[in-house]
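Undergrad: My questions are about this predicted structure, shown below with the sequence.
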Amino acid sequence: MAVPKKRTSKAKKNSRKATWKRKANATGQKALALAKSVLKGQTTSFIYTLDEE
């Protein structure tokens, strides 16, 4: 079984976690902006169909 040779430092661990959270936050903001534009009917980058009867 493979084991790490040395312990990862707190700074490196926190840096990786911050990067992960930053990416997740940016993706969430993009999704929210797209959802708002779809609801307003002002989207230009997203193709969808409305089922209106």
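TA: On my side now, so go ahead.
Undergrad: Going by C-alpha atoms from here, please, whenever you check contacts or count neighbours.
TA: OK.
Undergrad: Gln29 and Lys13, how far apart?
TA: Per Cα to Cα, to the nearest Å, Gln29 is found 24 Å from Lys13.
Undergrad: where's Leu39 relative to Glu53, distance?
TA: Distance from Leu39 to Glu53, counting by Cα to Cα: 18 Å.
Undergrad: try this one next to it:
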Amino acid sequence: MAVPKKRTSKSKSKKAQWKKKALFVSKKSLSLAKSLLFEKSNSFIYLNNKSI
């Protein structure tokens, strides 16, 4: 006997996409912060107050 598929609501899928995008941005910003902290950044230029 054929059983109909359950439909997923659009709001749940949009929320999942938003969470995935937010997770990606947070990982990227954390990575940049770590590279700045350990002074290993190649793509971000900033002034270091210690050298002045």
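TA: Everything's here; your move. Fair warning: this is a prediction, and the values are worked out from it, not measured in the lab.
Undergrad: ok so, going back, out of Leu39 and Glu53 of the first structure, which sits in the busier spot?
TA: Between Leu39 of the first structure and Glu53, counted using other Cα atoms under 10 Å, the more crowded position is Leu39 (10 against 3).
Undergrad: Around the one in the first structure that sits across from Ser13 of the second structure in the alignment, how many other residues sit close by?
TA: Under the alignment by TM-score structural alignment, Ser13 of the second structure pairs with Ser15 in the first structure. Counted with other Cα under 10 Å, the burial measure for Ser15 of the first structure works out to 12 neighbours.
Undergrad: Aligned to Ala35 of the first structure, what sits in the second structure?
TA: For Ala35 of the first structure, the aligned residue in the second structure is Ala33 (criterion: TM-score structural alignment).
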